[in-house]
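Undergrad: Here is a sequence with its predicted model. Questions after.
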Amino acid sequence: MPEPLFGEPTRERVEPAPGAVLLPGWLGPEEQRELVAACREWARPPAGMRTVRMPTGGVMSVRTVCLGWHWYPYGYARTVVDGDGAPVKPFPPALCTLARRALADAYGDSLAAVAGAAAYRPDVAVVNHYPHGAKMGLHRDKEERLDAPVVSLSVGDSCVFRLGNTDTRTRPWTDLELRSGDLLVFGGPARFAYHGVVRTLPGTADPALGLVGRLNVTVRQSGLSDGPSR
């Protein structure tokens, strides 16, 4: 983890709910820059970054690109069914390695006790770019057919992330500040908890990243075979 600057206290590991683990500064500066560069390549068309329109007609304020499987409300497909129709970009093996390392670091000796963690074989990444002012309402990641953990990586501006409960979008919830380089894992009892981004904190990113806003890369194991899911 990066060393704190100017006497800033070291941020500690947090477990905001059973199965949820926050490891501050898990990605070092060089790994963050590499991830930004990779996201720029993934964002290029075809099957590039797009704005998502919900079935209700609303438009999400984040922009999204998917790898491995294409996520759309509310399913997965092998092509960008709500965009240019191109085949989705492949899921990078390097992301699989990174996500498996993330689970090992987050759960440690408890890895085998968390559903799907020890045998984790992710095949989906959803990359969201939050421009200034973007947010995301409380939702659950429930299009997958397995309860394997979600690995979430933050780069760029900090944000206020809300981790709720598994039953409703109302309280109880916990608000966490996620900064650039932070790793958040949620599996086990927290796997299907409602969660979202209340707001981003513009201007908090390291200028060396060359990034405006926030990038969030979530890695998942879908449990899907070929063919769209619903």
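TA: Perfect, thanks for sending it.
Undergrad: Going by C-alpha atoms from here, please, whenever you check contacts or count neighbours.
TA: Fine.
Undergrad: buried stuff in stretch 82-89?
TA: Across stretch 82-89, burial judged by 16 or more other CA atoms under 10 Å covers G83, P87, V88, K89.
Undergrad: now the residue lying closest to the last one once chain neighbours are set aside: how far from R214?
TA: Right, the one you point to is K89. Distances taken as CA to CA, 6 or more residues apart in numbering put L67 closest to K89, at 5.0 Å, once the chain neighbours are dropped. For L67, the distance to R214 equals 18 Å [CA to CA, to the nearest Å].
Undergrad: More neighbours: those two, which one.
TA: Shown here are L67 and R214; by other CA atoms under 10 Å, R214 has more neighbours (26 against 22).
Undergrad: Could you verify my assumption that that one touches G156?
TA: Yes. Contact criterion CA atoms under 8 Å: R214 and G156 qualify, at 4.5 Å.
Undergrad: what residues do those two have in common as contacts?
TA: Common contacts of R214 and G156 (CA atoms under 8 Å, 6 or more residues apart in numbering): A205.
Undergrad: the longest strand in the chain is where?
TA: When the chain is parsed with DSSP state E, its longest strand is strand 59-67.
Undergrad: Could you name the helices and strands sitting against the very next helix or strand once past that strand?
TA: Next along the chain after strand 59-67, taking DSSP states H and E as the criterion, comes strand 70-72. Applying 3 or more CA pairs under 8 Å, 6 or more residues apart in numbering; DSSP states H and E, one finds that strand 70-72 contacts strand 75-77.
Undergrad: Now the element after the strand it packs on, going C-ward?
TA: Strand 75-77 is succeeded, C-terminally, by helix 93-107 (DSSP H and E).
Undergrad: what's the distance between the closest residue to L176 other than its chain neighbours and T97?
TA: Leaving aside its sequence neighbours, L176 sits nearest to F161 (CA to CA, 6+ apart; 5.1 Å). Per CA to CA, F161 is found 25 Å from T97.
Undergrad: Which one's more surrounded, those two?
TA: Neighbour comparison, F161 and T97: the larger count goes to F161, with 20 against 12 (by other CA under 10 Å).
Undergrad: ok, second structure coming up, stack it against the first:
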Amino acid sequence: MSEGLFPVRRERAEVAPGAVHVPGWLPVERQRELVGACREWARGPVPMRHTVLPGGGVMSVRTVCLGWHWQPYRYTRTAGDVNGARVAPFPDWLADLGREALTAAYGDAYGTAYAPDTALINFYDGAARMGMHQDREERSSAPVVSLSIGDTCVFRFGNTETRGRPYTDVELESGDLFVFGGASRFAYHGVPKVRAGTADAAVGLGSGRLNITLRETGLTG
């Protein structure tokens, strides 16, 4: 029996307390708009780059930041590890999108209070991976909003104590929303695999996967 003839319906799911997957949340038109915006941000003032880790390792994903510049393991306004320029501002319309995303994941209780001030935009080619890690550089414990565009990936969502089991593998497709906050805000998570060639040509990305994560840093200045 062909899966193409009888596609499996993907439903909203709470993967862990406070961690919610909303499949197909972004319509194709909005995905195309975000792809265009990401292309502009990738050109600078701080260009998209492979982040160099303190031990000398180089991340396989390429990253560009808005609002605040992330480098292991802190935020700054300028990119001292790239070209010294101030990062592009975080646009109000992207904050609005983040509030819409929280409302879709959690209902009306939280969305209007969400005030993200930074975005990390990661581009994965077919060989890129992301090891298990926590998002701990923020002073705010507000939820993280994650948007996927392009190739499908395996997103591994773990626990707050260890990089190992227990964890849940979730397939994130183009247009999917994943939010994690509350008891799961500091859960380890990563991307062990990207399924190259699975992107819908209609989103305008070509090959690869874009992941846009919105966060409240809790920082000032």
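TA: Cool, the structure landed. Model, not experiment: these values are computed from the prediction.
Undergrad: TM-score for this pair?
TA: With the length set by TM-score structural alignment, normalised by the length of the second structure, the two chains reach a TM-score of 0.95; 217 aligned residues with a CA RMSD of 1.2 Å.
Undergrad: in what helix or strand does the aligned residue in the second structure for the residue nearest to L176 of the first structure lie?
TA: In the second structure, the residue paired with F161 of the first structure is F155, using TM-score structural alignment. Using DSSP H and E, F155 of the second structure sits within strand 152-157.
Undergrad: Can you name the residues in contact with that strand?
TA: By CA under 8 Å, 6+ apart, the list of residues contacting strand 152-157 of the second structure reads 132, 167-174, 187-196, 198-199, 209.
Undergrad: Please check the residues you listed and keep the buried ones.
TA: Buried members of the contacts of strand 152-157 of the second structure, scored by 16+ other CA under 10 Å, are 132, 167, 169, 171-174, 187-196, 198-199, 209.
Undergrad: On the three-state scheme, T200 of the first structure is what?
TA: Look at T200 of the first structure: counting by DSSP: H, G, I helix; E, B strand; the rest coil, its state is strand.
Undergrad: Correct me if wrong: it contacts S154.
TA: No. Counting by CA under 8 Å, T200 of the first structure stays clear of S154, with 11.5 Å between them.
Undergrad: could you list every residue that touches V194 of the second structure?
TA: For V194 of the second structure, the contact set (CA under 8 Å, 6+ apart) comprises Y124, D125, G126, A127, A128, R129, D151, T152, C153, V154, R209.
Undergrad: In the first structure, which of those residues still touch?
TA: Here is what carries over to the first structure from the contacts of V194 of the second structure, by both residues aligned by TM-score structural alignment, their matches' CA atoms under 8 Å: Y124, G126, A127, A128, R129, D151, T152, C153, V154, R209.
Undergrad: got the residue ranges for the helices in the first structure?
TA: Ranges of helices in the first structure, per DSSP state H, are 29-42, 93-107.
Undergrad: so how far is the last one off the chain centroid?
TA: Computed by CA atoms, centre = their mean, to the nearest Å, the chain-centroid distance of helix 93-107 of the first structure equals 13 Å.
Undergrad: repeat for stretch 189-198 of the second structure
TA: For stretch 189-198 of the second structure, the distance from its own C-alpha centre to the chain's C-alpha centre is 13 Å (CA atoms, centre = their mean).
Undergrad: so that stretch matches what in the first structure?
TA: Aligned using TM-score structural alignment, stretch 189-198 of the second structure spans residues 195-204 in the first structure.
Undergrad: quick one: contacts of the longest strand of the first structure?
TA: 42-43, 47-54, 88-92, 123-131, 134-136.
Undergrad: With the second structure overlaid, report how far it is off on average.
TA: Compared with the second structure after the fit, strand 59-67 of the first structure shows a mean deviation of 0.2 Å (mean CA distance after the TM-score superposition for the first structure).
Undergrad: What residues sit buried inside that strand?
TA: Neighbour-count burial for strand 59-67 of the first structure flags S61, V62, R63, T64, V65, C66, L67 (criterion: 16+ other CA under 10 Å).
Undergrad: can you tell me what part of the second structure that strand aligns to?
TA: Counting by TM-score structural alignment, strand 59-67 of the first structure corresponds to residues 58-66.
Undergrad: What's the match for E41 of the first structure in the second structure?
TA: Using TM-score structural alignment as the criterion, E41 of the first structure maps onto E40 of the second structure.
Undergrad: For that match, the count of nearby residues, please.
TA: If you count neighbours by other CA under 10 Å, E40 of the second structure ends up with 12.
Undergrad: L120 of the second structure versus that one, what's the distance?
TA: Distance from E40 of the second structure to L120 of the second structure, by CA to CA: 14 Å.
Undergrad: Repeat that for H69 of the second structure.
TA: Look at H69 of the second structure and L120 of the second structure: by CA to CA, they are 8 Å apart.
Undergrad: So which of these two has more stuff around it?
TA: Using other CA under 10 Å, the more surrounded residue of H69 of the second structure and L120 is H69, with 24 against 19.
Undergrad: List the contacts of that one.
TA: Y75, T76, R77, T78, A79, V87.
Undergrad: Report how many residues lie close to the closest residue to A119 of the second structure other than its chain neighbours.
TA: Take A119 of the second structure and drop its neighbours on the chain: the residue closest to it by CA to CA, 6+ apart is L214, 4.6 Å away. L214 of the second structure has 25 neighbouring residues, counting by other CA under 10 Å.
Undergrad: residue in the first structure matching L214 of the second structure?
TA: Matched by TM-score structural alignment, L214 of the second structure corresponds to V219 in the first structure.
Undergrad: and that match, how far is that from L201 of the first structure?
TA: V219 of the first structure is 23 Å from L201 of the first structure, by CA to CA.
Undergrad: Same question for H70 of the first structure.
TA: Distance check for H70 of the first structure against L201 of the first structure: by CA to CA, it reads 28 Å.
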